[in-house]
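Novice: below is the structure, and that's it, no one-letter string:
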């Protein structure tokens, strides 16, 4: 079996030699699991029950396989970019329209999920920009439907990004973190999901070569630091992240600081609420994926997000710049 990597950044010693979903590497990284990617790069959904459906209703996207011509609508998508808020993902779509010099600049974008009202999804050329809400349950709901959407649309080898906000660890506020692994609240690099009464542990590992490529495109002229490191995905914003400012707190400040320092010692550079599940589900689907987050504060210095709204707005554009540069690089090669 030969390598089928369509490299975004040319090979060099600092980069892994293959993407994790390379057919040459799949059996080594996923022993005993068939590759969920067809020879032409389209996604092969492993759920055999789907074949028995006359129509698959993607309820939260307001789409289905009968009413809509999904290959015509989405077959050219190469990048799926997801983030928490509807506003952020509309702004990202508008930004990518400028970066890729696409037509109809300034024209109002259409929310393609308008019939469901739960999320927002915008398409600009080969980029799909989707909001996922806050936390793992909200994110995985739309992520799984978007994975099915890409399969039904016959999109070839799409690359997924999560563009998010987070709290940093021992790095300056306003820094960007490119995740090298997801860590759950029990400090394991897995996404733990109860299925039929039993907990399944799925490896929470983004594509190594992709996060290395993204980091390699950083520039000293950016005006901010870009770091590679682990990302803890908590199931709760307050106690789950060791905060002292929630309505409940049953530990001391010393306990909190010891916990945060232990995370730093493990190579964790930021904390958010989606990384383990996003990494695990894209990996299971054989999809290249990467998480790029801005840090609003250094959690070792406090818990409250204190910068001004103008500063936070400017900072939120930084992951967009990093991801946009990678997408632009793909279309330059």
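Specialist: Sure thing, it's come through. Keep in mind that what you see is a predicted model, and the values were worked out from it rather than measured.
Novice: all contacts plus neighbour counts: C-alpha atoms, from now on.
Specialist: OK.
Novice: and the strands in the stretch 1-150 of the chain?
Specialist: 57-58, 63-64, 79-83, 121-124, 127-131 (DSSP state E, counting those that start in this stretch).
Novice: check the stretch 151-300 of the chain too.
Specialist: Taking DSSP E, counting those that start in this stretch as the criterion, the stretch 151-300 of the chain carries its strands at 159-168, 176-183, 190-195, 198-203, 226-233, 268-272, 288-298.
Novice: what is the last one packed up against?
Specialist: Just to be clear, that refers to strand 288-298. strand 159-168, strand 176-183, helix 208-216, helix 275-284, helix 309-332 (3 or more CA pairs under 8 Å, 6 or more residues apart in numbering; DSSP states H and E).
Novice: the strands of the stretch 151-300 of the chain: which one's closest to residue 36?
Specialist: strand 288-298 (12.1 Å; CA to CA).
Novice: that closest one: how far from the chain's middle?
Specialist: How far strand 288-298 lies from its chain's middle: 9 Å, per CA atoms, centre = their mean, to the nearest Å.
Novice: likewise stretch 276-285?
Specialist: Per CA atoms, centre = their mean, the centroid offset for stretch 276-285 relative to its chain is 9 Å.
Novice: hmm, who's touching that stretch?
Specialist: Residues outside stretch 276-285 that contact it (CA atoms under 8 Å, 6 or more residues apart in numbering) are 36, 43, 45-46, 136, 139-140, 143-144, 147, 160, 162, 181-184, 189-191, 202-207, 232-233, 288-290.
Novice: take the one below as the second:
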């Protein structure tokens, strides 16, 4: 726990400047940011001097992220319709149109952003998104990752609400290489949010949902035990043994972003949970 890590003298220190009046603001953990004349969010085509970030994003309460630009635009249009008339009222526009790395759409308090595939791609986006939310002085923000995944021992089409993001060794941690050090970060998620979402799912007919662990890998083929990649150095038996052990450890689906998503959001004071739709057949079945 934090109490065992922090010295007792911390209790007498000034309150966290990111939290006051009962509101939880987005943290940044970088002392150099305050010394910078301008912060350019390169891959979002936004900046503190070129854009009024508090005016553009200050009311954001929910950030929904997902891999595919087309899927995120479709979700943003869905939210646009569900929320009814909001500011502007016209068709939604890609706020990051000046870059081809990510797309971003805003509908009222909901921000939708694509993050590409894999840990490096979502990590770059999250660094800049978290800085954006900090510069915009957003508070009480909830982060949701929506994506497809491979299921383990669950029905195709199931929605997995992640209670814990784990690595390839079934551990709730993310290992970040910083310079030539390996830093281990916790991937604890907000359990109350997972339960709340699960309870919501019960009210929707024909919506098979479950709570389970989500495993994050660095690769789609060998890292997820597929037999149809350009390289394969293990047997079908090795694969089934591994997936069986994963299932016994509580893993119900596999994707490629959840651990870094959980770790970064946790460090920066954001409530977060990934939802993954098992849109492909379970990986415990025979693959091509």
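Specialist: That came through fine. Since this is a predicted model, take the numbers as computed values, not measurements.
Novice: report the TM-score for the pair.
Specialist: TM-score for the superposed chains, counting by TM-score structural alignment, normalised by the length of the second structure: 0.91, backed by 279 aligned residues with a CA RMSD of 2.1 Å.
Novice: just to revisit the earlier point, quick check: which of the strands of the stretch 1-150 of the first structure is nearest to residue 174 of the first structure?
Specialist: Nearest to residue 174 of the first structure, of all those, is strand 79-83, at 17.3 Å by CA to CA.
Novice: check the mean deviation of the closest one from the second structure.
Specialist: In the superposition against the second structure, strand 79-83 of the first structure averages 0.3 Å from its aligned positions (mean CA distance after the TM-score superposition for the first structure).
Novice: okay, that strand sits on what stretch of the second structure?
Specialist: Mapped onto the second structure using TM-score structural alignment, strand 79-83 of the first structure covers residues 62-66.
Novice: how far does that stretch sit from the chain's center?
Specialist: So, by CA atoms, centre = their mean, the centroid of stretch 62-66 of the second structure is 8 Å from its chain's centroid.
Novice: and if you look at stretch 291-309 of the first structure?
Specialist: The answer for stretch 291-309 of the first structure is 19 Å, by CA atoms, centre = their mean.
Novice: tally of neighbours for whichever residue in the second structure pairs up with residue 163 of the first structure?
Specialist: Under the alignment by TM-score structural alignment, residue 163 of the first structure pairs with residue 146 in the second structure. Residue 146 of the second structure: 21 surrounding residues under other CA atoms under 10 Å.
Novice: deepest in the core, which of the strands of the stretch 1-150 of the first structure is it.
Specialist: strand 127-131 (a mean of 27; mean count of other CA atoms under 10 Å).
Novice: give me the mean deviation of that strand from the second structure.
Specialist: Mean for strand 127-131 of the first structure is 0.2 Å (mean CA distance after the TM-score superposition for the first structure).
Novice: which residues in the second structure does that strand match up with?
Specialist: Under TM-score structural alignment, the match for strand 127-131 of the first structure is residues 110-114.
Novice: what's near enough to touch the residue most central in space within the first structure?
Specialist: With distances taken as CA atoms, centre = their mean, residue 162 lies nearest the centre of the first structure, 2.4 Å away. With contact set as CA under 8 Å, 6+ apart, residue 162 of the first structure has these partners: 81-83, 278, 290-293.
Novice: one more time with 7 Å, if that's ok
Specialist: 81-83, 290-292 (CA atoms under 7 Å, 6 or more residues apart in numbering).
Novice: which stretches in the stretch 1-150 of the first structure count as helices?
Specialist: Using DSSP state H, counting those that start in this stretch, the helices of the stretch 1-150 of the first structure run over residues 23-29, 70-74, 86-99, 136-153.
Novice: nearest to residue 169 of the first structure, of the ones you listed?
Specialist: Across those, closest to residue 169 of the first structure is helix 136-153 (CA to CA), at 21.1 Å.
Novice: how close does that closest one sit to the second structure?
Specialist: Per aligned residue, helix 136-153 of the first structure averages 0.5 Å (mean CA distance after the TM-score superposition for the first structure).
Novice: next, the angle from that helix to strand 190-195.
Specialist: Computed by axes from the mean of the first three to the mean of the last three CA atoms, to 10 degrees, the angle separating helix 136-153 of the first structure from strand 190-195 equals 90 degrees.
Novice: can you tell me what residue 100 of the second structure aligns to in the first structure?
Specialist: In the first structure, residue 100 of the second structure lands on residue 117 (TM-score structural alignment).
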